[in-house]
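Visitor: Here you go, sequence then predicted model.
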Amino acid sequence: MIEKEIALINKQLESLTAKNFDLEAWKSHTIIFLERIFGKESTKVRMIKELKYDYSSWNLRDAAGTGKDSDPVILKAREILEATKLELEHLGVPKQEEENQKIWSLLEEELTGKQIREIKLVLQSEDPDKLEKIANMLFNLEKENMSVVLAKLLIP
């Protein structure tokens, strides 16, 4: 499974060397991939979003005088993706189970044992109307309980 994620990152690394490189288009593609792998709140996604060219006169003067043969924005993008690739190779894909467990923990704090059991029974059933049944169960709960659960989900 991890091979697919690494292949996407390798593709984005290769596209950094394209002759007609477009930073904004590259960022859009990369953000889509990284959000799917690491989530929308990932620091990697934030760092890619923050990549931009600085056209101030001081920055242009400094870049012109250093004799650098590489674009500093592309170098930073490459470093972010290389670090991301290393993380995936050594630590694997972040587990979605942690988020799922957080949701269950919050539900268990706010619902009764009977309500939790009923939800789990519906989830384990082969009923094609699972979604509708669970939605109805949650809809019938006290609004205070659901508000607390939703608020806790939004706060990291």
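Guide: Thanks, I have it. Residues are numbered from 1 along each chain as shown.
Visitor: all contacts plus neighbour counts: C-alpha atoms, from now on.
Guide: Noted.
Visitor: mind checking which helix or strand the most far-flung residue of the chain relative to its centre is in?
Guide: No residue in the chain sits farther from the centre than residue 65, which is 38.4 Å out by Cα atoms, centre = their mean. Assessed by DSSP states H and E, residue 65 sits inside helix 57-66.
Visitor: next, the one to line up against it:
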Amino acid sequence: MAEKEIALLKEQITRLDEKNFDLEAWKNHTLIFLERIFGKDSSKIKMIKDLHYDYSSWSLRDTAAAGKTKDKDPVRMQADEILRATVAELESLGLPENKKEQEKVWELLQDELTGKQVKEIEALQKSEDPEKTEKIAIILEKLEKENLALIIAKLLTT
């Protein structure tokens, strides 16, 4: 399970209620944690980066027209919801699988195999064929030893 990650995010949720809350500092801490957990391309990171206070004249006018400030800071409320959803996701689904490793493997295969071989392997991978592993192995066995050794060496060094 993702106990450590959940604990970090829950700590960030509690920091939202600090009296001397600094949004930018909070965002920086949170982004570090989210990048480590979900990777740099996560939609959660974009949502946190997009959090900001609106100091436009319309926003200020609407606040003044209401006669008082809102009970709860809308930016903090949004941040709270993002992190609560993230914690719920981790509690329910666990940590995300590392897709980047698979992408690296595919890049290496595309560099070393012919287009036809790559298409055959992709089709087998997506199929429900119970013998797909053996069939992929047959395609790879047709490679020259040097090419196969090069693929394995690149996998180990990237």
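Guide: Done, it's in. This structure is a prediction, so every number in the text was calculated from the model and none was measured.
Visitor: following the helix holding residue 65 of the first structure, which helix or strand comes up?
Guide: Next along from helix 57-66 of the first structure, by DSSP H and E: helix 72-91.
Visitor: Where in the second structure does that following helix fall?
Guide: Per TM-score structural alignment, the counterpart of helix 72-91 of the first structure in the second structure is residues 74-93.
Visitor: which outside residues touch the matching stretch?
Guide: The contact list for stretch 74-93 of the second structure (Cα atoms under 8 Å, 6 or more residues apart in numbering) reads 1-2, 6, 9-10, 13, 16, 44, 47-48, 51-53.
Visitor: swap the cut-off to 7 Å and go again
Guide: 2, 6, 9, 13, 16, 48, 51-53 (Cα atoms under 7 Å, 6 or more residues apart in numbering).
Visitor: Now the buried members of those residues.
Guide: Buried members of the contacts of stretch 74-93 of the second structure, scored by 16 or more other Cα atoms under 10 Å, are 6, 9, 13, 16, 48, 51.
Visitor: Which single one of those is nearest to residue 113 of the second structure?
Guide: Of all these, residue 113 of the second structure sits closest to residue 48, with 40.4 Å by Cα to Cα.
Visitor: tell me which element that closest one falls in.
Guide: Judged by DSSP H and E, residue 48 of the second structure forms part of helix 43-49.
Visitor: mean per-residue distance, that helix to the first structure?
Guide: With mean Cα distance after the TM-score superposition for the first structure, helix 43-49 of the second structure departs from the first structure by a mean of 0.6 Å once superposed.
Visitor: Tell me which other helices or strands that helix touches.
Guide: In this structure, helix 43-49 of the second structure makes packing contacts with helix 23-38, judged by 3 or more Cα pairs under 7 Å, 6 or more residues apart in numbering; DSSP states H and E.
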